[in-house]
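Student: Below is the sequence, then the predicted model.
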Amino acid sequence: MSKVVVYKALPKEALELLRSHHDVCYLPDLKTVNESFLTELKDAEGILGASVTLSESTLAHAPILRAISTISVGVDRFDIPALNQRRIPLMHTPGAVTETTADTAMLLMLMSARRAVEMSDLVRLGLWRSSITPDHFGFDIHGKTLGIIGMGRIGQAVAKRAHAGFNMKVMYYNRSQNKQAEQQSSALKVDLDTLLINSDFICVLLPYNEQTHHFIGRDEFQKMKSSAIFVNISRGKVVNEKALVAALEERDIYSAGLDVFEVEPLPVESPLITMKNVTLLPHIGSATHDTRYNMAMMATKNLINAMAGNIEQHCFNVDTIK
């Protein structure tokens, strides 16, 4: 059987399935590339894992590699040009995280609008001694305008929740038209400036690449309403974090809800940590038992399929390596 290296913990069922097809080298606690990992790559034909960056120099240690499967939707930890040059398929897990990540977007919007963390601390610290005054009021979410930057699967799921559940008006900025979102959620495709100027809530759902690096910066924040609530659940580097901090400090926007950051884990010295008008989550977009199990099973099946030459489904670079 072909050898595959697994560098992320898998559910028992996924590991057993993979072992029924391949010889598995199991390194479930790998946090960063080390000599043991590089040694195992020398005769590996498949790789399965997540959360570790595999650069071109790392992949060079796997001369007979035929396929990679990541337990994630994002692929920014992989050197895509290097994989394309070697015609190595990169399998990922689109669809598995759609619904739960959309839930997280709504969670951040609600928490930010109603100042949930701040109000919870008020109770926990024993500072709630009388009726809440206007100083502690938040904003409604229902009936407001939501601007979605990046209308893919997750954006469409967010739009559906916002429109059907909260009667929100939805506008979106995207390279292509999403007719399903328009039919399902009455979403309106607009240019970026129109979205920034008119949205009460702005949710970023862009993939990270060279084109989207710091896609949202100081100019974009200054176009937003001073009452706008900004949410990022895509990738931290899509947003210029220094510009975001400045926008929050100068009250160019009302608040932010963040599940992703330019550096993760977020450094303790980050000014975001001490800001009361920021809701911070530790990249939990897909962090539920059900979703993580489904992702692991999908990634395992993806690798089995790719090793058998079947890359028509869930292959990120299928059009490039065909």
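Tutor: Arrived safely, thanks for sending.

Student: make it CA atoms for all contacts and neighbour counts henceforth
Tutor: Fine.

Student: And the longest helix seen in the chain, what does it pack against?
Tutor: Ranked by number of residues, the top helix in the chain under DSSP state H is helix 289-307. Counting contacts by 3 or more Cα pairs under 8 Å, 6 or more residues apart in numbering; DSSP states H and E, helix 289-307 is packed against helix 12-19, strand 46-49, strand 67-70, strand 90-91.

Student: Could you check how far the nearest residue to Glu241 once chain neighbours are set aside is from Thr39?
Tutor: Excluding the flanking residues, the one nearest Glu241 by Cα to Cα, 6 or more residues apart in numbering is Glu262, at 6.8 Å. Separation of Glu262 from Thr39 (Cα to Cα, to the nearest Å): 31 Å.

Student: neighbour-wise, which of the two wins?
Tutor: Ranked by neighbour count (other Cα atoms under 10 Å), Glu262 and Thr39 place Glu262 first, with 16 against 12.

Student: sec struct for the more buried one, please.
Tutor: Using DSSP: H, G, I helix; E, B strand; the rest coil, the structure places Glu262 in coil.

Student: what's the nearest residue to the residue nearest the centre of the chain if we skip its chain neighbours?
Tutor: The residue lying closest to the centre of the chain (Cα atoms, centre = their mean) is Ser234, at 3.8 Å. Nearest non-adjacent residue to Ser234, counting by Cα to Cα, 6+ apart: Leu205, 4.8 Å away.

Student: list the contacts for Val239?
Tutor: Residues in contact with Val239 (Cα atoms under 8 Å, 6 or more residues apart in numbering) are 213-217, 262.

Student: Arrange the residues you listed in TSV, one row each, with distance to Gln183 and secondary structure as further columns.
Tutor: Output for those, formatted as TSV (distance: Cα to Cα, whole Å; DSSP: H, G, I helix; E, B strand; the rest coil):
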residue	distance to Gln183	secondary structure
His213	31	coil
His214	31	coil
Phe215	28	coil
Ile216	28	strand
Gly217	31	coil
Glu262	35	coil
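
Student: With distance to Asp121 as added columns, please give those in CSV.
Tutor: Output for the contacts of Val239, formatted as CSV (distance: Cα to Cα, whole Å):
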residue, distance to Asp121
His213, 34
His214, 32
Phe215, 33
Ile216, 30
Gly217, 31
Glu262, 26
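
Student: still on that earlier bit, contacts for the longest helix of the chain?
Tutor: 10-11, 13-15, 17-18, 21, 46-48, 66-72, 89, 91-93, 96-97, 100, 286, 311, 314.

Student: give me the number of residues near the closest residue to Met168 other than its chain neighbours?
Tutor: With sequence-adjacent residues excluded and distances taken as Cα to Cα, 6+ apart, Met168 is closest to Gly143, at 4.6 Å. Residues within reach of Gly143, counting by other Cα under 10 Å, total 12.

Student: also this one, for the comparison:
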Amino acid sequence: MDLKDKTVICSGKIRPVAIAYLQDKVTLKSWQQRGRVPEEQWNAWLQEADALYSAGNIRIDEKLLQKAPKLRVVAQSSVGYDNIDVEACHARSVKIGNTPGVLVNAVADIAYGLLIDTARGIVRGHLHTKNGLWGERKAMGLGVDLYNKTLGVVGFGDIGSAIAKRAQASGMRVIYHNRSRRLNDAALGARYVSWEELLKTSDFIAVAVTLNPSTKGLFNEAAFAAMKDGVRFVNISRGKVVDTDALYEALKSGKVAAAGLDVTEPEPLPGDHPLLTLPNITVTPHMASATEETRDEMALVTAQNIVAALSGQPMLAQVK
């Protein structure tokens, strides 16, 4: 099918692999410079757009949709889509694509790295050395082993189970809580438990849920209070899953011995945020999927979602 009469616009800079895939199939309008597309140009593009390649840097809601009368496809280069008003899109018969699956290993690697850091203080050790404290023979304190500890995974989908596999390589026991029990959990070496049991018995907790009304603010003051004293906490899901103020108090009091976050609320996290004054937290800038291979694959799937939808074919991954 000839799609050259279809216009695809991009909300930001996209990977060359996606440009190469799209430019021979559709009329592509992409902004490959720093910053956002100038507003006047962006509004003109929206008038022409049959499909929108979202870099995740804009809000896609009724206000935007009103400016894009021809729009039929929105494809975002990410798993999450909390910046997209799904109901507004579906009300206008706009299909939504995302990229689950392709970033599982990259995200699980970051989660495992943060897990190790909460146990051993790798980043803190680097700063200890950099600041001359090692040379001054200042004590840094002891970490804990991962071996023979219990990891509680909240959200046991593809990413959660990939985190579990890495943790098991360190000799950790894995329990998990999910909306429902996975039929293959025995084969994965994990045990399903209630929310209450996970909080009460985990030495480490890793969060890998999607953001939705039931998970927003899931880790609040009550949840942290129910955890083991000295628990270690890792979040690679979405910042809004965690009540930031509650986490700050739990870290400050020592209830949570250490935390590793790749996502925060707010995001980006300001450099002067109170969380960053604490010595027992490591925050990375939402970089879990930031590898060359993963970002290329995410970009390609996004482009393929667009072409499939414009051709009347099923998307590789569609938000229902």
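Tutor: Noted; the coordinates are in hand. Every value quoted in this text rests on a predicted model; they were computed, and no experiment measured them.

Student: Could you get me the TM-score between them?
Tutor: Comparison of the two superposed chains (TM-score structural alignment, normalised by the length of structure 2) gives a TM-score of 0.94, and 314 aligned residues with a Cα RMSD of 1.6 Å.

Student: Who are the contact partners of the aligned residue in structure 2 for the residue nearest to the centre of structure 1?
Tutor: Under the alignment by TM-score structural alignment, Ser234 of structure 1 pairs with Ser237 in structure 2. Going by Cα under 8 Å, 6+ apart, Ser237 of structure 2 touches 207-211, 263.

Student: circling back to that earlier point, whereabouts in structure 2 does the longest helix of structure 1 align?
Tutor: Taking TM-score structural alignment, helix 289-307 of structure 1 hits residues 292-310 over in structure 2.

Student: The matching stretch against structure 1, how far on average?
Tutor: Following the fit onto structure 1, the mean deviation recorded for stretch 292-310 of structure 2 is 0.9 Å by mean Cα distance after the TM-score superposition for structure 1.

Student: Okay, buried residues for that stretch please.
Tutor: By neighbour count on 16 or more other Cα atoms under 10 Å, the buried set for stretch 292-310 of structure 2 is 294-307, 309-310.

Student: the helices in the stretch 201-322 of structure 1, which residues?
Tutor: For the stretch 201-322 of structure 1, the helices defined by DSSP state H, counting those that start in this stretch cover 218-223, 241-249, 289-307, 318-321.

Student: between those helices, which one is nearest to Ile80 of structure 1?
Tutor: helix 318-321 (10.1 Å; Cα to Cα).

Student: so the residue nearest to Glu241 of structure 1 touches Asn232, yeah?
Tutor: No: checked against Cα atoms under 8 Å, the pair Glu262 of structure 1 and Asn232 is beyond contact range at 11.2 Å.

Student: What lies in contact with stretch 178-198 of structure 1?
Tutor: Residues outside stretch 178-198 of structure 1 that contact it (Cα under 8 Å, 6+ apart): 145, 147, 149, 151-152, 156, 159-160, 163-164, 169-174, 177, 202, 220-221, 223-225.

Student: buried ones in it?
Tutor: Buried residues in stretch 178-198 of structure 1, counting neighbours by 16+ other Cα under 10 Å, are found at 178, 181-182, 185-189, 192, 194-198.

Student: sorry, back to before: which ones among the contacts of Ser237 of structure 2 map onto strands?
Tutor: Val207 (DSSP state E).

Student: Please identify which of the contacts of Ser237 of structure 2 is nearest to Pro270 of structure 2.
Tutor: For the contacts of Ser237 of structure 2, the residue nearest Pro270 of structure 2 by Cα to Cα is Val263; the value is 12.6 Å.

Student: show me what contacts the closest one?
Tutor: Counting by Cα under 8 Å, 6+ apart, Val263 of structure 2 touches 235-239, 283-286.

Student: again with Ala82 of structure 1
Tutor: With contact set as Cα under 8 Å, 6+ apart, Ala82 of structure 1 has these partners: Glu56.

Student: Need the counterpart of it in structure 2.
Tutor: Structural alignment (TM-score structural alignment) places Ala82 of structure 1 against Ala88 in structure 2.

Student: all strands of structure 2, in order?
Tutor: Remark: strands assigned in structure 2 by DSSP E are 3-10, 26-29, 51-54, 73-76, 95-97, 150-154, 173-177, 190-192, 204-207, 231-235, 256-261, 281-283.

Student: Relative to Gly132 of structure 2, which of these is closest?
Tutor: Of all these, it is strand 281-283 that lies closest to Gly132 of structure 2, at 19.8 Å by Cα to Cα.

Student: equivalent range in structure 1 for the closest one?
Tutor: Here strand 281-283 of structure 2 aligns to structure 1 at residues 278-280, judged by TM-score structural alignment.

Student: distance from that stretch to structure 2 after superposition?
Tutor: By mean Cα distance after the TM-score superposition for structure 1, the fitted stretch 278-280 of structure 1 averages 0.7 Å away from its aligned residues in structure 2.

Student: what sits against the closest residue to Asp29 of structure 1 other than its chain neighbours?
Tutor: Leaving aside its sequence neighbours, Asp29 of structure 1 sits nearest to Lys8 (Cα to Cα, 6+ apart; 6.4 Å). With contacts defined as Cα under 8 Å, 6+ apart, the neighbours of Lys8 of structure 1 are 27-30, 48-50.

Student: try 7 Å this time
Tutor: 27-30, 49-50 (Cα atoms under 7 Å, 6 or more residues apart in numbering).

Student: same check, this time on Leu248 of structure 1
Tutor: Contact analysis of Leu248 of structure 1 by Cα under 7 Å, 6+ apart lists 254-255.

Student: I'd like the distance between whichever residue in structure 2 pairs up with it and Leu22 of structure 2.
Tutor: Correspondence of Leu248 of structure 1 to structure 2, assessed by TM-score structural alignment: Leu251. Distance check for Leu251 of structure 2 against Leu22 of structure 2: by Cα to Cα, it reads 47 Å.

Student: can you check Phe224 of structure 2 too?
Tutor: Going from Phe224 of structure 2 to Leu22 of structure 2 by Cα to Cα gives 47 Å.

Student: Likewise for Gly271 of structure 2?
Tutor: Counting by Cα to Cα, the gap from Gly271 of structure 2 to Leu22 of structure 2 is 38 Å.

Student: out of these two, which sits in the more crowded spot?
Tutor: More neighbours surround Leu22 than the other of Gly271 of structure 2 and Leu22, with 20 against 9 (other Cα under 10 Å).
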